[in-house]
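Engineer: I would like to see how this sequence folds:
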Amino acid sequence: MVNGPNLGRLGVREPDVYGRQDLATLRKDCVAWGQTLGLEVEVRQSDDEAEVIGWMHQAVDEKTPVVMNPAAFTHYSYGLADAAHMVTDAGLPLMEVHISNPSARDQFRRHSVISPVVTGTITGLGFFGYRLALEAVAHLIQQ
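Structural biologist: Prediction:
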């Protein structure tokens, strides 16, 4: 599970938009949800675009499905979009998650360079969206 910029500030940054739970809670929840689905889940977060791109390359090399919240990188990171495309080109599930609904927010958030290359997108459901994304990954790898 890969999370982009500012998600390390969950619980502090705009709690009315992102909720009051923090990244440690998200980590704990996602690991538990993964266990119930037979998935080993590692939750990563970085404000560094190059590091996030490197994690996508690692997923391709290790043949690991990905749940990704690209956060602000959603709107402008063509480098991350290219790396995401490599994940799906490798035949791996890549689920995009957003805690809020970007389409219901600022105009600039309504454009995504990531969504066109992912397997599926879940938005606006808070942390529950991550659970749904993990369920989608489990379903897709069982097929």
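
Engineer: Going by C-alpha atoms from here, please, whenever you check contacts or count neighbours.
Structural biologist: OK.

Engineer: How about E40: what's its closest non-neighbour residue?
Structural biologist: Counting by Cα to Cα, 6 or more residues apart in numbering, the nearest residue to E40 once its immediate chain neighbours are dropped is G34, at 6.0 Å.

Engineer: and the helix or strand that contains the one you found, how far out from the chain's middle?
Structural biologist: G34 is part of helix 23-36, with elements assigned from DSSP states H and E. Its chain's average C-alpha position is 13 Å from that of helix 23-36, according to Cα atoms, centre = their mean, to the nearest Å.

Engineer: Is the spatially most central residue of the chain in a helix, a strand, or coil?
Structural biologist: What sits nearest the mean C-alpha location of the chain, by Cα atoms, centre = their mean, is M68, with 1.7 Å. Recorded secondary structure, M68: strand (DSSP: H, G, I helix; E, B strand; the rest coil).

Engineer: For it, give me its contacts.
Structural biologist: 1-4, 94-97 (Cα atoms under 8 Å, 6 or more residues apart in numbering).

Engineer: Please enumerate the helices of the protein.
Structural biologist: Remark: helices assigned in the chain by DSSP state H are 15-18, 23-36, 49-62, 78-89, 128-142.

Engineer: For V118, which of those is the nearest?
Structural biologist: Closest approach to V118 among the helices of the chain (Cα to Cα): helix 78-89, 6.7 Å.

Engineer: before we go on, could you also do this sequence so I can check it against the first one:
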Amino acid sequence: MTSLLILNGPNLNLLGQRQPEIYGRTTLQDIENQCLALAVELSIDIEFRQSNSEGELIDIIHKSRNTHDGMILNAGAYTHTSVALMDAISSAEIPTIELHLSNIHAREDFRHTSYIARVAVGVICGFGAYGYQMAIKAILNHVDK
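Structural biologist: Predicted coordinates:
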């Protein structure tokens, strides 16, 4: 059975409360429930994790090597700053989709740079919580090739 890791970075634990005008009112638990329902429909396994710590995110990525077939990563602000996360993804050799709730290209200039995109299969941004379902289908399409 195909196994995916959905990994969320800093501040995503506050979804639904933090800047709802940008990120919406859907909570991370709501997103997890939606993803798990889709997983049942698609007959796949999903592990859902979140951390505010860059080191913990790296450890989770390392442990995903040879465990998961693909990863969806919303690295939050670490997207724009973390060479270490980029290196972890590259080292783990796990196909990864970079995901953002907001359209990072329509926001501040510093958000236009992504270290994660350099090692990702693709990037999905700007579709809110629905982006997670899009990312699941996209990574499955990639993994099945």
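
Engineer: What would you report as the TM-score here?
Structural biologist: The TM-score (TM-score structural alignment, normalised by the length of structure 1) is 0.93; 140 aligned residues with a Cα RMSD of 1.2 Å.

Engineer: Can you tell me which of the helices of structure 1 is most buried?
Structural biologist: helix 78-89 (a mean of 20; mean count of other Cα atoms under 10 Å).

Engineer: who touches that helix?
Structural biologist: Under Cα under 8 Å, 6+ apart, the answer for helix 78-89 of structure 1 is 49, 52-53, 56-57, 59-60, 65, 73, 93-94, 113-114, 117-119.

Engineer: Just tell me what the residue nearest to the centre of structure 1 corresponds to in structure 2.
Structural biologist: Using TM-score structural alignment, the partner of M68 of structure 1 in structure 2 is L73.

Engineer: Excluding chain neighbours, what is closest to I99 of structure 1?
Structural biologist: G126 (4.2 Å).

Engineer: what's the neighbour count on the aligned residue in structure 2 for the one you found?
Structural biologist: Here G126 of structure 1 is matched to G128 in structure 2, going by TM-score structural alignment. Using other Cα atoms under 10 Å, G128 of structure 2 has 18 other residues around it.

Engineer: which residues touch the residue nearest to R20 of structure 1 when sequence neighbours are not counted?
Structural biologist: Spatial nearest neighbour of R20 of structure 1, excluding adjacent residues (Cα to Cα, 6+ apart): G11 at 4.1 Å. By Cα under 8 Å, 6+ apart, the contact list for G11 of structure 1 reads 18-23.

Engineer: Adding neighbour count, write the contacts of M68 of structure 1 out as a markdown table.
Structural biologist: Listed next are the contacts of M68 of structure 1 as a markdown table, based on neighbours: other Cα atoms under 10 Å:
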| residue | neighbour count |
| --- | --- |
| M1 | 23 |
| V2 | 19 |
| N3 | 23 |
| G4 | 21 |
| L94 | 26 |
| M95 | 26 |
| E96 | 28 |
| V97 | 29 |
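
Engineer: farthest pair in those?
Structural biologist: Distance extremes for the contacts of M68 of structure 1: the farthest pair is G4 and L94 at 14.7 Å, using Cα to Cα.

Engineer: Roughly how far does G9 of structure 2 sit from E47 of structure 2?
Structural biologist: Remark: distance between G9 of structure 2 and E47 of structure 2 (Cα to Cα, to the nearest Å) = 14 Å.

Engineer: quick one: the residue nearest to E40 of structure 1 and A133 touch, right?
Structural biologist: No - between G34 of structure 1 and A133 there is no contact under Cα atoms under 8 Å: 10.3 Å.

Engineer: shared neighbours of the two, anything?
Structural biologist: By Cα under 8 Å, 6+ apart, no residue touches both G34 of structure 1 and A133.

Engineer: What residues in structure 1 pair up with stretch 105-117 of structure 2?
Structural biologist: Using TM-score structural alignment, stretch 105-117 of structure 2 pairs with 103-115 in structure 1.

Engineer: Any chance you could list what contacts the matching stretch?
Structural biologist: Residues from elsewhere that reach stretch 103-115 of structure 1 (Cα under 8 Å, 6+ apart): 70, 74-78, 80-81, 84, 96, 102, 121.

Engineer: Which pair in those has the greatest spatial separation?
Structural biologist: Across the contacts of stretch 103-115 of structure 1 (Cα to Cα), the longest gap, 19.0 Å, separates A84 and P102.

Engineer: Great, nothing more from me.
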